[in-house]
Structure formats: structure tokens, C-alpha cells
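Q: what's the 3D shape of this:
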Amino acid sequence: MPSVARILGVIAVVVGLAGGGFAAGRLTAPESDSTASNCAEPRKLYRHYVDAITPDQEVAAKRTNGRILANTILQNPGCFSTADRASAQTILDTIDQGVQEDTLNDLKECVADATDEYSWSDC
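A: Down below sits the predicted model:
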């Protein structure tokens, strides 16, 4: 009989450890439903701005939509892939570079149009 008591005791310990491990795992596991619901709004906004960018838009509107699109991805890293985040950062860098080039081109044009010293004040 003592061997049966020992076996039952070992079984109780094993079940207790397994149950405790399972409970600890459930308590520390990320909740996929919560993540999915948290990503619904950013993905909806992403889809809206992807669809809003058209070839016939003005450059300023494209830049604004591109910034909103990129910031939506970058501010919600758990909702988008690494490739999406890298593309978003590239979009922001390209937009910033375009703005700087436009500013420089406007300044060059202003300087070229300046014919006297008073025209320089408009640049």
C-alpha cells in the first residue's frame, strides 16, 4: 500500500505543477483578441489613406496623405510588419527631402529673378 500512496502523491504533485504552469502561461500570454481589436482602427485609417492617394492630386495633398499614412504605421508598430514600418520611414524621408528641394528651388528662382538690391528682400 505505501507504494500506491507514493504514486498518488507523485501524480498529485505532477498535476499541480502542470496546472500551475498552465495558469502562469495563460496569465502572461499576450491576448490576441485585444491586439486585433487595437489594430482595427489603425488598419482602417491606413486603408483610407492608401485609397486617398491618387495621381491627379496636388503635391501638397500627396505629401499630407503620405505623412498621415506613414505616421499611422510608425505609431502602431504591433499592427504592421517590419517591412511596412521600413517603407513608412522611407516615405517620410522622401517627403522631407522633396520639401527641402522645393524650398531650395524656390530660393534659387527668387535669386535669379532679383534684378536689383531691393528685390532680394522678397526672397
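Q: make it CA atoms for all contacts and neighbour counts henceforth
A: OK.
Q: all helices of this protein, in order?
A: Ranges of helices in the chain, per DSSP state H, are 2-28, 32-52, 59-74, 82-113.
Q: Mind putting those helices into TSV with distance to residue 121 and mean neighbour count?
A: Shown next, in TSV, are those (distance: least, Cα to Cα, whole Å; neighbours: other Cα atoms under 10 Å):
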stretch	distance to residue 121	mean neighbour count
helix 2-28	64	11
helix 32-52	39	13
helix 59-74	26	18
helix 82-113	10	14
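Q: here's the other one to compare against:
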Amino acid sequence: MLPAARTRIRIFAIAAAGVLLTGGGFAAGRLTAPGGDSSTAECAEPRKVSQEYLDAFTAEQEVAEKRTNGRMVANTILQNPDCFGASERASAQTILDNIDQGVQEDAFNDLQKCVDDATDDFPLNSC
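A: Below is the predicted model of the structure:
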């Protein structure tokens, strides 16, 4: 084979490989990307549920009820990552972290109060 023919074959092979890699990358991206209409339909319910719990928050609610609603919103978002953006997922995780921290602080404060209130009639081991 002539050197010029070899060079043309190499150039053709490199170009073909580039086209295949680019097309394959594009196809893989389309397959793994969130869907269009079907994704919207699949996300309607999680978005509706999260919005309902967000709308249910009031200043008059008990702390336990606020925590329950907060967990419902956060879990709905975190369990449906394709339906919510990165900032919404980060906020949901922060909500869960704050709720857990509040529960731990309440438990510690309750224990501290119990220890402080312990007397001969109400022994410490009752805490």
C-alpha cells in the first residue's frame, strides 16, 4: 500500500472513531438525562405532596407536628431526586439535619430537667 493511502485510511479511521465517540456520548447522555414529558408526569405527585406539606405549616402548630411536616417535605424531595433541583435537595437535607439536632437538644434538655428536679421522693434513676 502506498504511504498516501495509509495516511488517508488513518485519517478516515480517526474521524470515524471521533464521530462514534461523540455520537455514543450524546446517546448515553440522552439515555441518562431526566426525561421530558414522562418525567414531568412522574414528578407531579411528589411536587404536589411536598407543596401540600409546605402549605400546611402554621405558627400555631406544635413543635412535633412541625417536625413531622418538615420530615414529610424533606423525605419527599430526597426520595425523588430527579424531580427536584440541587438547591431543593440541599435544603431538604438541611431540614432533616436541623430536625434531628432539635430532637437531640430536646432530649438532652428533658434529661437535664429531670436530673435537676430529682429529689428523695423522685429519685434520679426515674430519669
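Q: How close are the two chains, by TM-score?
A: After superposition, the two chains reach a TM-score (TM-score structural alignment, normalised by the length of the first structure) of 0.74; 99 aligned residues with a Cα RMSD of 1.8 Å.
Q: In TSV: the helices of the first structure, plus distance to residue 120 of the first structure.
A: Formatted as TSV, these follow (distance: least, Cα to Cα, whole Å):
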stretch	distance to residue 120 of the first structure
helix 2-28	66
helix 32-52	40
helix 59-74	26
helix 82-113	7
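Q: Kindly tell me how buried residue 127 of the second structure is, as a neighbour count.
A: 13 (other Cα atoms under 10 Å).
Q: How much space separates the residue nearest to it when sequence neighbours are not counted from residue 57 of the second structure?
A: Spatial nearest neighbour of residue 127 of the second structure, chain neighbours left out: residue 114 (5.8 Å); criterion: Cα to Cα, 6 or more residues apart in numbering. Distance, residue 114 of the second structure to residue 57 of the second structure, by Cα to Cα, to the nearest Å: 31 Å.
Q: now swap in residue 3 of the second structure and tell me
A: Separation of residue 3 of the second structure from residue 57 of the second structure (Cα to Cα): 77 Å.
Q: Neighbour count: these two, which is higher?
A: Neighbours per residue (other Cα under 10 Å) separate residue 3 of the second structure from residue 57, with residue 57 holding more: 14 against 8.
Q: Alignment lookup: that one to the first structure.
A: Structural alignment (TM-score structural alignment) places residue 57 of the second structure against residue 53 in the first structure.
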